[in-house]
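K.L.:
dropping a prediction and its sequence here:
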Amino acid sequence: MVAPEISVLMSTHNEEKYIKEAIDSILTQSFSNFEFVICNDHSTDNTLGILNDYGKLDNRIRVFDNTNKAGLQYSLNFGLKKCRGKYVARMDDDDISHLDRLERQYSFLEKNPSISLLGTNINFFDENGIYGSSRFKANPSIVDVWKGKTFCHPTMMFKLSDIREIGFYNQSDEVTRLEDYDCWCNFYYHGFKGFNLKDNLLDFREDSNSFKRRTNESRIKLVECMHKWLIRMKLKKSLNIFVLYEFMKIFVPSKLIQKYHQIVFYENQDR
């Protein structure tokens, strides 16, 4: 069997409400030479049934089912070991990829072999529709990546060989809900570079439930992870001011952070 150029990788758990939109946005891509690796992390709703139905309709879909809930990091690593493409494109189970996302990213990476990580800008949306957009740096430095908010996980496309080289995603509990930040830091630590396409090629679901999941525990883990990478990357100690900034968010109500987030990204949309 000839390997596809791209392996689209998705992990899902109990997302029967939105997963059809996410899957359809991949199956209708202008670029068609891909496989769709989907890891069901022991869903207890009808998610697995939906996946199996899609698998019968499109042979590019390969469904794997965890017999126990293992978590996102484990599911992504399991899926990566099943991927056969030159590139891996991440996708989340509640977001929507634009029609030409895969084509645009594939073309860029083929023309720019020095780039290992490729993201795009995004539209933020909730139950009321699109409310803003991102303005990620096109060519982030190692300090930018360390500060965070440089790449959006479900937009990322990277070389399968490169993520194998860095040891896949960290499965430690220390980076639960931070696996993407930790992974990008690890890429840069190993000398790989990333880039963001300027266009918005994915609609990113960010509603009130998204902010509720950002608990104080996860913020403390982020502070600890930033401190770890500050030391490993041998960055300036003066950058600890950004660690303090993240720590102070512990004392800010999630609704206030959500409101600030919406204002900032609404302004981005109008620029």
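P.N.:
Yes, it's here. Not measured: the values here are computed from a predicted model.

K.L.:
C-alpha from now on. contacts and neighbour counts both.
P.N.:
Fine.

K.L.:
for the residue nearest the centre of the chain, list the residues it contacts.
P.N.:
The centroid of the chain falls nearest to residue 153 when counting by C-alpha atoms, centre = their mean (1.5 Å). If you count contacts by C-alpha atoms under 8 Å, 6 or more residues apart in numbering, residue 153 has them with 90, 91, 119, 180.

K.L.:
A further structure is provided below for comparison with the first:
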Amino acid sequence: MKFSVLMSVYKNENPEWFRESVKSIVEQTVKPDEILIVQDGMLNDDLYSVCDELKQCYPEIRYLKLDKNYGLGMALHYGVKACKNELIARMDTDDIAVENRFELQLQQFLEQPDLSICGGNIVEFNHNVDDIVSMRTVPYSMKAIVEYCKSRNPFNHMTVMFKKSTVLAAGNYQTFHLMEDYYLWYRMIKNNCQMCNLDTVLVKVRVGNGMYDRRGGFSYFLNERKLFTVMYKDGFISISKFCYVTLVRMVMRILPDKFRKVIYTFALRK
């Protein structure tokens, strides 16, 4: 089965992490025939140098250059449209894919022809890929995914492989700051798309570089509340669920960064 890998890079990415991430893709047990990397606005010289180097080494790489920085949602919006294959795997530019990730996901699509999206678990590390600090598991069955979506994101975004046609039918990625993926999964659920997560780790995720800091602040909470408001107005969640979820998330976002990190590491992860 042919498939594409979709990534997005912008000027503040770490060039070495970007290189390592792409390397983990091209060294898979089953390799993609297209790696589409969206350049979200102007990059710095080091990143352009890495882009040139990667293109010379891996001819399957193709770049989609955007005239300005649109943000992740619109970068992926344009990227999905530009991918040439029906199956598209997402990958972030600072993470490491487990070597048989694509093999496992392709097998699941073969076994379940009506499947629209397949994700999996992640482990998180700081700077050394072997220094695992936590693990995020996600629900596996369609029923569990729908229920989980009422309070938390049911997919680890960097692990998903999906069908282009069903993503486009749900409206594609849209601008929804920090909620681009969660909002898309919700719309796909409303479209009765079949979903699953594999009970295995597919990606090793880098959690350093201020990841927990970025998940704080009142503006982050306002974006979350906006999404849950949509769910409530659609009748997807009850008023009691809406109040509970938004209250918990507000507390999480206004906590000091060090306390939020502890909660993410020990309470919301394994």
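P.N.:
Now that the structure is in, tell me what you want to look at. In this text the structure is predicted, and so the values were computed from the model without any measurement.

K.L.:
JSON lines for the contacts of residue 153 of structure 1, including neighbour count?
P.N.:
JSON lines is the format used below for these (neighbours: other C-alpha atoms under 10 Å):
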{"residue": "90", "neighbour count": "21"}
{"residue": "91", "neighbour count": "27"}
{"residue": "119", "neighbour count": "28"}
{"residue": "180", "neighbour count": "20"}
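
K.L.:
quick check, nearest of those to residue 9 of structure 1?
P.N.:
Nearest to residue 9 of structure 1 among the contacts of residue 153 of structure 1 is residue 90, at 5.0 Å by C-alpha to C-alpha.

K.L.:
would you quantify the distance from the closest one to residue 269 of structure 1?
P.N.:
24 Å (C-alpha to C-alpha, to the nearest Å).

K.L.:
ok, residue 138 of structure 1 next?
P.N.:
Distance, residue 138 of structure 1 to residue 269 of structure 1, by C-alpha to C-alpha: 17 Å.

K.L.:
so which residues of the stretch 1-150 of structure 2 form helices?
P.N.:
Per DSSP state H, counting those that start in this stretch, the stretch 1-150 of structure 2 carries helices over the ranges 15-26, 45-57, 72-82, 101-111, 142-148.

K.L.:
what residues does the third one touch?
P.N.:
When you say that, I think you mean helix 72-82 of structure 2. The contact list for helix 72-82 of structure 2, computed with C-alpha under 8 Å, 6+ apart, reads 6-8, 36-40, 64, 66, 88, 164, 172-177, 180-181.

K.L.:
which of those fall in strands?
P.N.:
Under the assignment DSSP state E, those contribute 6, 7, 8, 36, 37, 38, 39, 64, 88 to strands.

K.L.:
quick one: contacts of the longest strand anywhere in structure 2?
P.N.:
Counting by DSSP E, the longest strand found in structure 2 is strand 194-206. Strand 194-206 of structure 2 has contacts (C-alpha under 8 Å, 6+ apart) with 94-98, 100-101, 114-127, 129, 138-142, 145, 155, 158-159.

K.L.:
quick check, residue 29 of structure 1 in contact with residue 101.
P.N.:
Yes: using C-alpha atoms under 8 Å, residue 29 of structure 1 is in contact with residue 101, at 7.3 Å.

K.L.:
which one of those two is surrounded by more residues?
P.N.:
The neighbour comparison of residue 29 of structure 1 against residue 101 (other C-alpha atoms under 10 Å) goes to residue 101, with 21 against 17.

K.L.:
to which residue of structure 1 is residue 110 of structure 2 aligned?
P.N.:
Taking TM-score structural alignment, residue 110 of structure 2 has residue 110 as its aligned residue in structure 1.

K.L.:
thinking again about what came up before, can you lay out the ones in strands among the contacts of helix 72-82 of structure 2 as JSON lines showing distance to residue 105 of structure 2 and neighbour count?
P.N.:
Shown next, in JSON lines, are these (distance: C-alpha to C-alpha, whole Å; neighbours: other C-alpha atoms under 10 Å):
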{"residue": "6", "distance to residue 105 of structure 2": "15", "neighbour count": "24"}
{"residue": "7", "distance to residue 105 of structure 2": "17", "neighbour count": "24"}
{"residue": "8", "distance to residue 105 of structure 2": "21", "neighbour count": "22"}
{"residue": "36", "distance to residue 105 of structure 2": "19", "neighbour count": "23"}
{"residue": "37", "distance to residue 105 of structure 2": "21", "neighbour count": "24"}
{"residue": "38", "distance to residue 105 of structure 2": "23", "neighbour count": "23"}
{"residue": "39", "distance to residue 105 of structure 2": "26", "neighbour count": "24"}
{"residue": "64", "distance to residue 105 of structure 2": "25", "neighbour count": "16"}
{"residue": "88", "distance to residue 105 of structure 2": "11", "neighbour count": "25"}
